[in-house]
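Enquirer: When you get a sec, could you give me coordinates for this:
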Amino acid sequence: MTPQTPRFAANDADALPLFAVPEDGLEAFLAARPAEQGAWLRSTGFAAGLGELALLPGDGGGLAGAVAGLGDAAAQARGRFHLAGAAARLPQGTYRLDSPLTGPALEAEALGLLLSTYRFDRYRAQAPVQAGFVAPAGVNATRVEALAAGEFLTRDLINTPAADMGPEALEDAVFALAARHGATASAVRGDDLLAQNFPLIHAVGRAGPQAPRLLEMTWGDAGPRLTLVGKGVCFDTGGLNIKPGASMGLMKKDMGGAATVLGLAETIMALNLPLRLRVLIPAVENSVASTSFRPQDILTARNGLTVEVNNTDAEGRLVLADALALAAEADSDLLISMATLTGAARVAVGPDIAPFYTDDGGLADEIAAGGAAGADPVWRMPFHAPYEKMIEPGIADLDNAPAGGFAGSITAALFLRRFAGGARYAHFDIYGWQPADAPARPKGGVGQGARALLGALPQVLGL
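Expert: Here you go, the predicted structure:
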């Protein structure tokens, strides 16, 4: 799989203007335009509503540019990447943004313009043509391109069906990413997982058509240590507690945690941030076979904790447990896990918000601030200690699927915390999927939480 490389167009003097106009600035804008353009916009009924787009006629029947509406503050509060929705409808060509926006708002819209150029065309005979954009003045183009490249990688990985994105292909993606940035990658596969004490990863993945594996990538030789752990369940049937067909339909995205940490790693390395990065991905398929792990099995994790399996469809926390236990054996200044872990998180906050858990108030504040600045909505959820007893079944140390259905995202997060050691830690329970087309976010795989984390790193790690 060849990754897409989102780029702003070169500083093209012939680029057409794309004017961004708020509703309360429309009259002033019309008055400043040539008379024929102002008359044209009035005659078409252009009102600068959010998402509106009007093309400006030029001499000889050509195109002189376009105008996109920014609406008002109330409309803007109900979404993000406001210009991207209009920009996606532009005719082919190169455009230069002319906007009253500044600072983080301008950077977010510039990112939205680049994200609007994403197309998943691996299985299409012909890719659609699209507009290109010049980097707006005042925007750090290198940073925005790195953010978009990370998001494109995440989307490509999630969107690829499991037939072409099993554990082997996910391993290939890790090694290819490492090669692009001079990082080091390695893998522990199959029965070697048992020999090297990753019993939960082996148990979950042993029935799959491809051998389970633990993937590792390291980069950087100085600075604070950041460890990212991503759930890489390349397809999830539910195992012997098999999912109904309607619930299995999107399970190619169950490696969305792995895809998101790889996208974040792409951005970190492209920006050459002064830190030491470690990425750990347990890559498995949760399949049905005579070798599948079973309900009521008791498994012993890498760190010695025993787990009673009360639902084989709660497998993500099992494979993450071994990876987190490995991470806890070395020093990390910040340890992050990301996973498409629970349906309970979707019930709580819907598909658009990434809930996260941490005991560290300062870290939570920085992640929230990073999410607000990066147009990456997140919400802190509680590690609620009184619920610890819900994950303690009595027959073993831990229960992977407490009965009753209450607080499912919280109990999963509490389960993972048992394996994270004493590091500064946060866990993200993401969805990884955009259920319907939205500005800069076509239906399909999507990253969540990565930009929030990236924005938090300077303060959290002292970069």
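
Enquirer: use CA for all of it now, contacts and neighbours both
Expert: Will do.

Enquirer: which residues touch the residue lying closest to Asn140 once chain neighbours are set aside?
Expert: Excluding its sequence neighbours, the residue lying closest to Asn140 (C-alpha to C-alpha, 6 or more residues apart in numbering) is Glu107, at 7.7 Å. Glu107 makes contacts with Val139, Asn140, Val144, as judged by C-alpha atoms under 8 Å, 6 or more residues apart in numbering.

Enquirer: among those, which ones are buried?
Expert: By neighbour count, with 16 or more other C-alpha atoms under 10 Å, those hold Val139, Val144 as buried.

Enquirer: What is the nearest of the contacts of Glu107 to Leu305?
Expert: Nearest to Leu305 out of the contacts of Glu107 is Val144 (C-alpha to C-alpha; 42.9 Å).

Enquirer: so the closest one sits right up against Leu113, yeah?
Expert: No. Under the criterion of C-alpha atoms under 8 Å, Val144 makes no contact with Leu113, lying 10.1 Å away.

Enquirer: one more to line up against the first:
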Amino acid sequence: MTLTFAAPSDGAIPLHVIDRTGLDAWLESQSPEIGSWVQANGFTGALGQTLLIPGRDGAPECALAGYGKASDRARKRFPLAAAAQALPKGTYRIASGVAQEALEVEALGWLLTGYAYGRYKSQSGAKAQLVAPEGVEAARIEVLAQAEALIRDLVNTPAADMGPGELQAAAEDLAREFGASCETIAGDDLLEANLPMIHAVGRAADRAPRLIEMNWGQSGPKLTLVGKGVCFDTGGLDLKPAVAMGLMKKDMGGAANVLGLARMIMALNLPLKLRVLIPAVENSVSGNAFRPGDILTSRKGLTVEVNNTDAEGRLVLADALALADEGAPDLVISMATLTGAARVAVGADLAPFYADDDEAALALGRAAARMVDPIWRMPFHEPYEAMIEPGIADLDNAPSGGFAGSITAALFLRRFVTQSAYVHFDIYSWQRAKEPGRSKGGLGQGPRAILGALPELLKL
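Expert: Reported below is the predicted structural model:
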């Protein structure tokens, strides 16, 4: 799917974006005929409302898009997208009503209304096309939209068609597109490569577990992205109930998000050395599944008591993070659909993240606001370290008690990154109901914020 701007055209329909409190002022500069047409059609400037105004020949002279009030817009990620998805097919150019500082966000939201997941049923997104507004970086906005489409496509694909092998193929396709290298270690070769916890989690499935590695860039600071690629999670022997298993095709959302971020970085040709590591597994049930009470030895040498086989994501991430850290990059970022506790804490819309460095956290927060990719900092709260130390092994993958589940998972992962700056995102990667610019289903969470912060994080 190509999410791009329309070519500039004299035939593009001028679009006036009308704040609900500014309709009367706009009408004062229009003809009485336009005023009568607007009144007759009940246009008030409500958010998402649209109206075509015909010229003398019957063709549209211009169009109006309701922008609501500031309080309405504060409740939407992409306010103008509400009108974009309601406008009839055609090519439009924004003629008035959107502040310069909001144009990039609104243009991105408009492009994203064109997304639809159509692999199994013919579907299409909004038909209204937009000419890139003056003063925006059109090519960059298209890169952001296309990366988001990649993330959504990967997360939306059912596990039958998006297993570890298909995730590997998606990474290889991306690598070929941008001239990156991509290598994979699979099956029992994981043991030879000292990636034992990835193997342990994935060995019960009939689709071999694997570690996917992509490298791109010849110079600059080193950035390593690690994405959880659990392509389906039954919970293992601690089997999930059906209600909890229904969305587990999205348990590879961390991998999808790091691939989307990698796409942005490569398409924008950022001056850095990029490494992507994806432990790709299916957490299944069979006679050789890992068990509650097992003690696993990680790549780093730390032993882990398995107190819940449904806390498998941190196990596969741990080996990948240890491998990442051995290369001593300037920054390691992990992304994972890791804990339900994160959803309890901040809901589905916010992506909680963890960072030891205050300046890095501030940079991410500023970029998130600018890129309309909301995130929220959570603490690496060291007094909780004892909660992940079971006594019989170095670490516990699922501390009892039910408290601070997202924090203890983040603390667990941090034990495997000791040489590099580290940031961890505990994302949801799913949109529960359709919103302007955000289709129901798979969703990018965090990549735009990270992209916007990279100049500060890596001194680019």
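
Enquirer: For the two chains, what TM-score is obtained?
Expert: The TM-score (TM-score structural alignment, normalised by the length of the second structure) is 0.98; 460 aligned residues with a C-alpha RMSD of 1.3 Å.

Enquirer: one step back: what lines up with the residue nearest to Asn140 of the first structure in the second structure?
Expert: In the second structure, Glu107 of the first structure lines up with Glu104, judged by TM-score structural alignment.

Enquirer: Same check on Gln296 of the first structure?
Expert: Aligned partner of Gln296 of the first structure by TM-score structural alignment: Gly293.

Enquirer: Quick one: residues contacting Gly150 of the first structure.
Expert: Residues in contact with Gly150 of the first structure (C-alpha under 8 Å, 6+ apart) are Leu262, Gly263, Leu264, Ala265, Glu266, Thr267.

Enquirer: So which bit of the second structure is the helix or strand encompassing the fourth one matched to?
Expert: With the criterion set as DSSP states H and E, the secondary-structure element containing Ala265 of the first structure is helix 256-270. Residue correspondence for helix 256-270 of the first structure in the second structure, counting by TM-score structural alignment: residues 253-267.

Enquirer: likewise stretch 220-239 of the first structure?
Expert: Mapping stretch 220-239 of the first structure onto the second structure (TM-score structural alignment) gives residues 217-236.

Enquirer: before we move on, what about stretch 404-412 of the first structure?
Expert: Under the alignment (TM-score structural alignment), stretch 404-412 of the first structure falls on residues 401-409 in the second structure.

Enquirer: Same check on stretch 147-156 of the first structure?
Expert: For stretch 147-156 of the first structure, the aligned range in the second structure is residues 144-153, judged by TM-score structural alignment.

Enquirer: same check, this time on stretch 68-80 of the first structure
Expert: Matched against the second structure by TM-score structural alignment, stretch 68-80 of the first structure falls on residues 65-77.

Enquirer: Contacts for that stretch next, please.
Expert: 15-21, 44-51, 79-80, 83-84, 372, 435-437.

Enquirer: mind redoing it with 6 Å?
Expert: Contact with stretch 65-77 of the second structure is made by Val17, Ile18, Asp19, Arg20, Gly45, Ala46, Leu47, Gly48, Gln49, Thr50, Pro79, Ala83, as judged by C-alpha atoms under 6 Å, 6 or more residues apart in numbering.

Enquirer: next one: stretch 311-328 of the second structure
Expert: Residues outside stretch 311-328 of the second structure that contact it (C-alpha under 6 Å, 6+ apart): Leu195, Met197, Ile198, Pro279, Arg299, Lys300, Leu413, Phe416, Val417, Gln419, Ser420.

Enquirer: Just give me the closest of those residues to Gly165 of the second structure.
Expert: Of all the contacts of stretch 311-328 of the second structure, the one sitting nearest Gly165 of the second structure is Pro279; the distance, using C-alpha to C-alpha, is 11.4 Å.

Enquirer: And that closest one, what's its match in the first structure?
Expert: Match for Pro279 of the second structure (TM-score structural alignment): Pro282.

Enquirer: Tell me how far that match lies from Gly166 of the first structure.
Expert: Distance, Pro282 of the first structure to Gly166 of the first structure, using C-alpha to C-alpha, to the nearest Å: 12 Å.

Enquirer: Which of these two has more residues huddled nearby?
Expert: Shown here are Pro282 of the first structure and Gly166; by other C-alpha atoms under 10 Å, Pro282 has more neighbours (34 against 26).

Enquirer: Apart from its neighbours in sequence, what residue is nearest the more buried one?
Expert: Leu214 (4.4 Å).

Enquirer: Let's verify the one you found: helix, strand, or coil?
Expert: strand (DSSP: H, G, I helix; E, B strand; the rest coil).
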